[in-house]
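Asker: sequence and computational prediction follow.
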Amino acid sequence: MASTDNVISAVQKYYHDGSEYLIPVGLDDDEVIAVSNFIEAQGLGFMLYDSNDLSKFAPLSYNNRVAGFSVPTDDTHQNIASAATVGRVGGLTVGSFDFANKTGLVGILAQDQLNFQQNQLEPYTQANVNTYYYAQGTPILRDGKTLSGNYIDTFVGLDWVIRHSNTALTDVMIKNNKLPFNATGINVLEAALNSVFSTAWGNGIVADKDDGTMDATVTALPVDELKNADVSARKYKGLSWSYKPANSIDDAYITGQITL
């Protein structure tokens, strides 16, 4: 217990420095699970975990905010696919990428091009563990999923929205000498969040509705729907949002016909 407590204390110290990904290195199984549980409880950030042993991932699969990576190793290549993946997408705009089909992972050894057969991919797919293998002659990362079976980019997009929402509200408070606790002040807060979602939509985080408009809603309750105690304490707790995350195409299938 003392060991896991020390690890969590170290994680807590730097957790809110703005980093999105945490990659545990040199931790034992209990410490890895403790870190995963901590991140899950925060509802912000993501753990990327590497192991050559697929059985190591199962105890983590009940958490949404963890993804597993497993690739071959040799004398010059280590199992650091998670770090290589972050390096591959780190400079891209959130919403403009997902994690499937990424190639060019620096320093990573792909599954053997000749000996790794499609049926050997099944254990990785079933465990929702990402690996690096050859498809049509090019090494690619598949499938960009979390261990719980969701998609990593969905949570990265969610975290972008959370962080930028909080930043937008802080900026409003700083830039206005006073926000009146009435419809005028509330409208300023609502407009700040709408701006965040407009950017998120343009970046590809938020989906389109059938009519081509943004599939997101920002709600700002009027003063008369708030608790008197919150109003007296100058705390506006009437903001909320919801959105549908944008989807991606990770596979394409062809049906062909030849007429002779």
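Answerer: Sure, I can see it.

Asker: C-alpha from now on. contacts and neighbour counts both.
Answerer: Will do.

Asker: ok, Y133 touching A110?
Answerer: Yes: between Y133 and A110 a contact is recorded at 5.0 Å, counting by C-alpha atoms under 8 Å.

Asker: A207: neighbouring residues, count only.
Answerer: Counted by other C-alpha atoms under 10 Å, the residues lying close to A207 total 19.

Asker: now it: how far from A200?
Answerer: Distance from A207 to A200, counting by C-alpha to C-alpha, to the nearest Å: 9 Å.

Asker: then A83?
Answerer: Noted for A83: a distance of 25 Å to A200, by C-alpha to C-alpha.

Asker: can you give me the helices for the stretch 101-250 of the chain?
Answerer: Applying DSSP state H, counting those that start in this stretch to the stretch 101-250 of the chain gives helices spanning 118-127, 152-175, 183-203, 228-232.

Asker: can I get the ones you listed in JSON lines including mean neighbour count and distance to T213?
Answerer: JSON lines is the format used below for the helices of the stretch 101-250 of the chain (neighbours: other C-alpha atoms under 10 Å; distance: least, C-alpha to C-alpha, whole Å):
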{"stretch": "helix 118-127", "mean neighbour count": "13", "distance to T213": "34"}
{"stretch": "helix 152-175", "mean neighbour count": "17", "distance to T213": "18"}
{"stretch": "helix 183-203", "mean neighbour count": "18", "distance to T213": "9"}
{"stretch": "helix 228-232", "mean neighbour count": "11", "distance to T213": "34"}
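
Asker: those: which one's closest to E20?
Answerer: Judged by C-alpha to C-alpha, the one of those that comes nearest to E20 is helix 152-175, at 7.5 Å.

Asker: returning to what we had before: for the helices of the stretch 101-250 of the chain, which one sits closest to H16?
Answerer: When the helices of the stretch 101-250 of the chain are compared (using C-alpha to C-alpha), the closest one is helix 152-175, at 10.3 Å.

Asker: adding another structure so you can compare the two:
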Amino acid sequence: MPLKDVTVKIQIKKAARLTGLGKPALLAALAGPSSYSNYSEPEQIAEIFGEDSIAHKIATTLLKQGDSSPETMGIITYDPNATDDTPKTAAKALQQHFDEDFYFVVADTQAVADVKAIADVVEGEGIKMFATTITKLEDAESLQLYKYERTFAAYHETAGEYVAEAWVGGHGSKEVGSITWMNKKLVGITPQAFSVAKLTDIEILNMQTFVTKSGHNVMSEGKTLSGEYIDVVHSKDWLIVNGANAIQEQLIANDKVAYTDKGIALLASSLDNVLLAGVAQDMISVTDNIPDYAITTLSRAQSNAADRAARIYKGLGFSFQLAGAIHKVPVKGEMII
């Protein structure tokens, strides 16, 4: 993992330099040593992987979703026929390059064993998210058993289309917290004409599909395989990364952050700036014009002497109320004659 002096942990309690975290990386098969490279145009990928390759098709889907498409995407290669230490599977390659600068993971394989192995890596790391397209209901049922919080899957029966990857390309780079992943439009994806019963079966599995609602072609829901909402996990990661970065920058920018109440206040103010940005991005709720978050600190006098000697400050914490989103609106009407 990258070197750092700051760790941030968030527990989600229901009821009660900013990093965007929107860049995707594609796991793709290619002969030779495993590598990580960035690309901005599908044509660059076609030159390496071939015009008819799955990698090129997914890259085109990702990068051609309109104005909100990512400027660049990463590609992590693996070699299924490797005879040396080169990763032979997508999951092994992901593990090797996990600390590169990307957030969303997609892959050129939809085999259940591969999808599970990739999901296991992402879940084990506790950061980033994996998106996959599922084409068979039995595969969907198999994956749902694992309740992955960091994997979301889109069910799609039109051959050669990558709906989850289009979803990431069209909306993953938007400001974290500013969107819900439900009801999102996609470019180049065929809406599925499923019955209400089949759509219910898909959503019971905590998956979603691309359907027509009131004349608009949109994603039916926005959940991970655990049943948590994608934007909740994305928001949590944004706060972890940016909270840690803000405090780390203070430790680097200042010749010294003294172990005094003034130094403690400096660290708290850095965290406050991140939480205010979370409010601005509709990540954190507001009640009566007051942001629903709190920062807690322990004074120097309240800190542990052993911690002071080791130069470790454990007294900084925060809580917040998630803004959430409205997905369904039951309306009662009355007709008066």
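Answerer: It's in. Being a predicted model, the structure only gives us computed values, none of them experimental.

Asker: what does the TM-score come to for these two?
Answerer: The TM-score (TM-score structural alignment, normalised by the length of structure 1) is 0.87; 251 aligned residues with a C-alpha RMSD of 2.3 Å.

Asker: for the helices of the stretch 101-250 of structure 1, which one sits closest to Y14 of structure 1?
Answerer: helix 152-175 (15.8 Å).

Asker: so how far does the closest one sit from its counterpart in structure 2?
Answerer: Compared with structure 2 after fitting, helix 152-175 of structure 1 deviates on average by 0.9 Å (mean C-alpha distance after the TM-score superposition for structure 1).

Asker: what range in structure 2 matches that helix?
Answerer: Aligned by TM-score structural alignment, helix 152-175 of structure 1 falls on residues 230-253 of structure 2.

Asker: for the helices of the stretch 101-250 of structure 1, give me JSON lines that also has distance to K244 of structure 1.
Answerer: What follows is these, written out as JSON lines (distance: least, C-alpha to C-alpha, whole Å):
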{"stretch": "helix 118-127", "distance to K244 of structure 1": "25"}
{"stretch": "helix 152-175", "distance to K244 of structure 1": "10"}
{"stretch": "helix 183-203", "distance to K244 of structure 1": "10"}
{"stretch": "helix 228-232", "distance to K244 of structure 1": "30"}
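
Asker: where along structure 1 do the strands fall?
Answerer: 21-22, 46-50, 66-69, 129-135, 138-142, 216-220, 239-243 (DSSP state E).

Asker: what range in structure 2 matches the second one?
Answerer: What that stands for is strand 46-50 of structure 1. If you align by TM-score structural alignment, strand 46-50 of structure 1 falls on residues 129-133 of structure 2.

Asker: what's in contact with the matching stretch?
Answerer: 103-107, 110, 115, 118-119, 122, 150-156, 162-165, 168, 234 (C-alpha atoms under 8 Å, 6 or more residues apart in numbering).

Asker: again with stretch 305-325 of structure 2
Answerer: 16, 180, 232, 259, 268, 282-286, 292-299, 303.

Asker: what about that stretch, how long is it end to end?
Answerer: 44 Å.

Asker: trace P59 of structure 1 over to structure 2, please.
Answerer: P59 of structure 1 maps onto L143 in structure 2, by TM-score structural alignment.

Asker: for burial, what's the neighbour tally of its match?
Answerer: Residues near L143 of structure 2, counting by other C-alpha under 10 Å: 21.

Asker: for it, what are its contacts?
Answerer: Residues near L143 of structure 2 by C-alpha under 8 Å, 6+ apart: V112, K116, L225.

Asker: which of those map to contacts in structure 1?
Answerer: With both residues aligned by TM-score structural alignment, their matches' C-alpha atoms under 8 Å, the contacts of those that structure 1 also has are K116.

Asker: out of the contacts of L143 of structure 2, which end up buried?
Answerer: Buried subset of the contacts of L143 of structure 2 (neighbour count, 16 or more other C-alpha atoms under 10 Å): K116, L225.

Asker: would you mind giving the strands of structure 1 as a markdown table with distance to L169 of structure 1 added?
Answerer: Shown next, in a markdown table, are these (distance: least, C-alpha to C-alpha, whole Å):
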| stretch | distance to L169 of structure 1 |
| --- | --- |
| strand 21-22 | 24 |
| strand 46-50 | 24 |
| strand 66-69 | 29 |
| strand 129-135 | 37 |
| strand 138-142 | 37 |
| strand 216-220 | 13 |
| strand 239-243 | 10 |
